[in-house]
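1. The sequence isn't on hand, but the structure is:
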């Protein structure tokens, strides 16, 4: 086990009850230098998870409430003229932070959603021809409600493909909900959360995860899974090479978090649905995520798993 990442998870667990696996996968995406899309009904802890990660790492946090009238410049910032001297100065938008909560991202228009594309992929913002780098680490946690569709705009494929993982918090069990109520009676645990790591630790973990060994047979296993998504009759568009790289990076990060310097087939199988399912464009099912998950699970059952000792 990796002591510091375990400490990170445990600290978040002081606020988030019973969602250890979701927390682990979110941190896996952070270490793999990706972004996370949380799809769930309101009130399940999506915002609290984002704030807990930021507080536990002691890094900057910003929240943007996405609405139909939100403009790209409301995210990136814009140049404003100073009346006294007639000079333009750049006022940074909330995107210039380490952890960004993009709340209800599908309520913004496609034009505004597109304002995030350069930020998420290239970690930079270009306004009026001037490019500015974003902080490092830079981690987007976006949320959307799968039930309410009135007044929403489905995320375009290019936007979905930039999320390394799509996760769901889900409802707590009865025992977990009782613990949530007990904690609520003793005060706001989020306000009491102290930083246990820093930005330097996260960047160090990224480098170490990047160095985790991946056997050639496992690289072939990833390509076999991805290739299978491109040749099915019920899939209009399969997983892109960006998806293949995301699965590789997440597998390395998960192995690192679990104290290994090598990836095993189980890492890839565990991550395939959260990393790949949302990237599929499904035929005749209107892109329902459950169908995408079913297809990935079928592929995992069909593709032979490497059996060599890793």
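-> Noted; the coordinates are in hand. Small disclaimer: the values here were computed from a predicted structure and weren't measured.
2. rest of the way, CA atoms for contacts and neighbours
-> Noted.
3. do you know how far the nearest residue to residue 18 once chain neighbours are set aside is from residue 43?
-> Leaving aside its sequence neighbours, residue 18 sits nearest to residue 176 (C-alpha to C-alpha, 6 or more residues apart in numbering; 6.0 Å). Going from residue 176 to residue 43 by C-alpha to C-alpha, to the nearest Å gives 14 Å.
4. cool, residue 81 as well?
-> Distance of residue 81 to residue 43, computed by C-alpha to C-alpha: 41 Å.
5. same question, residue 268
-> 30 Å.
6. and what of residue 244?
-> For residue 244, the distance to residue 43 equals 33 Å [C-alpha to C-alpha].
7. Same check on residue 152?
-> Noted for residue 152: a distance of 19 Å to residue 43, by C-alpha to C-alpha.
8. circling back: residue 268 and residue 43: which is more packed in?
-> It is residue 268, of residue 268 and residue 43, that has more neighbours when counted by other C-alpha atoms under 10 Å, with 25 against 11.
9. pull the longest helix from this structure.
-> Ranked by number of residues, the top helix in the chain under DSSP state H is helix 241-257.
10. and that one, what other elements does it pack with?
-> Helix 241-257 sits against helix 20-31, helix 199-210, helix 216-229, helix 265-276, with contacts defined as 3 or more C-alpha pairs under 8 Å, 6 or more residues apart in numbering; DSSP states H and E.
11. Now the element after the longest one, going C-ward?
-> Put plainly, it is helix 216-229. strand 235-237 (DSSP states H and E).
12. Can you verify residue 101 is assigned to a strand?
-> Yes: membership of residue 101 in a strand is supported by DSSP: H, G, I helix; E, B strand; the rest coil.
13. Below is an additional structure, to be compared with the one above:
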């Protein structure tokens, strides 16, 4: 299906809005612009985000700050071992006055769903998110309800403390478009953070930048960016190489290739371009692919991570030469 490449006016509007969102989030999350940039790219690509790091580095703060910059509905879930699937999706309640069941929606019926410490919930509860994240719908008692659009799940987990947790299975991790590590701020940024929060809570002055309707329109704009056949082949080559590498027990899925291309389009759009470059693919390869892969026994014994294997794959995969000037006025989706 052919679709028009976004106009310069549409791209200018997208860049303006995303820059304001980034500036708003960076009022709260200090000194980590690349982290915020990729987070906004995941929002534009209509994906889901997994934030993984030790406690206290700002995982939940980042999720809350992004939600605050958009005038939309927000659902907050604190995952615990006793949480039930119905606590997420909702439940039917019998009304004696009307002798009918009334559906009471759960917190997943929101534009942005913040799931804190997702690995503390049981596998049964974690799996309740699978349908929601993949198909933007929830089924309760045999009835399917659509979720609002845009729909973004931002989940956090602590990879250090394993007691009382249930590691996410491969199928669940594959639903997340990207996994990001927040990390510690540099000393200068940490001093700036102390100065900002010494008197005023940054959330108290953080105002919505845009609306859910406008974000949905920007998502559609980003998806129309032009990706040359050589770029698509580059994505397929990288994903295919992960399936054949001896250092990996499990390579990237076709879903990973689709989400990598969508994320690169969003990142390119945020730069004001109407086309994707190989640099965009390389910038997002680690966040989008690393958490989907499983290292082989030999790799683990030698201390090689899935990220190390990905770096080697990038190094030996030919980078395409993209002739931007010859791109068509219409692009395939």
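-> That came through fine. This structure is a prediction, so every number in the text was calculated from the model and none was measured.
14. What would you report as the TM-score here?
-> Once superposed, the chains reach a TM-score of 0.96 (TM-score structural alignment, normalised by the length of structure 1), with 310 aligned residues with a C-alpha RMSD of 1.7 Å.
15. Would you reformat the helices and strands packed on helix 241-257 of structure 1 as a markdown table and include distance to residue 4 of structure 1?
-> Converted to a markdown table, those look like this (distance: least, C-alpha to C-alpha, whole Å):
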| stretch | distance to residue 4 of structure 1 |
| --- | --- |
| helix 20-31 | 12 |
| helix 199-210 | 9 |
| helix 216-229 | 27 |
| helix 265-276 | 20 |
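16. out of these, which comes closest to residue 163 of structure 1?
-> helix 265-276 (8.3 Å; C-alpha to C-alpha).
17. what helices or strands is that closest one leaning on?
-> Contact here means 3+ C-alpha pairs under 8 Å, 6+ apart; on that basis helix 265-276 of structure 1 packs against strand 165-167, helix 241-257, helix 289-302.
18. To residue 1 of structure 1, which of the ones you listed lies closest?
-> Among those, helix 241-257 sits nearest to residue 1 of structure 1 (C-alpha to C-alpha), with 6.8 Å.
19. what's the average distance of the closest one to structure 2?
-> With mean C-alpha distance after the TM-score superposition for structure 1, helix 241-257 of structure 1 departs from structure 2 by a mean of 0.4 Å once superposed.
20. which bit of structure 2 covers that helix?
-> Aligned by TM-score structural alignment, helix 241-257 of structure 1 corresponds to residues 254-270 of structure 2.
21. In this structure residue 85 of structure 2 contacts residue 122, no?
-> No: here residue 85 of structure 2 lies out of contact with residue 122, judged by C-alpha atoms under 8 Å, at a distance of 9.4 Å.
22. how far does stretch 206-216 of structure 2 sit from the chain's center?
-> Between the centre of stretch 206-216 of structure 2 and the centre of its host chain there is 17 Å, according to C-alpha atoms, centre = their mean, to the nearest Å.
23. OK, contacts around residue 125 of structure 1?
-> Contact analysis of residue 125 of structure 1 by C-alpha atoms under 8 Å, 6 or more residues apart in numbering lists 76, 118, 119, 131, 132, 133, 134.
24. how about the strands in the stretch 1-150 of structure 1?
-> 36-39, 61-65, 77-81, 88-92, 99-103, 124-127, 130-133, 139-144 (DSSP state E, counting those that start in this stretch).
25. And the contacts of the longest helix belonging to structure 2?
-> Criterion DSSP H: the longest helix present in structure 2 is helix 8-26. With contacts defined as C-alpha under 8 Å, 6+ apart, helix 8-26 of structure 2 is touched by 32-33, 36-37, 40, 62, 65-66, 69, 206-207, 209-210, 218, 221, 269-274.
26. Just the buried ones from the residues you listed?
-> 36-37, 40, 62, 65-66, 69, 206, 209-210, 218, 221, 269-274 (16 or more other C-alpha atoms under 10 Å).
27. Highest mean neighbour count out of the helices and strands packed on helix 265-276 of structure 1?
-> strand 165-167 (a mean of 25; mean count of other C-alpha atoms under 10 Å).
28. Show where that strand falls in structure 2, residue numbers please.
-> Mapped onto structure 2 using TM-score structural alignment, strand 165-167 of structure 1 spans residues 178-180.
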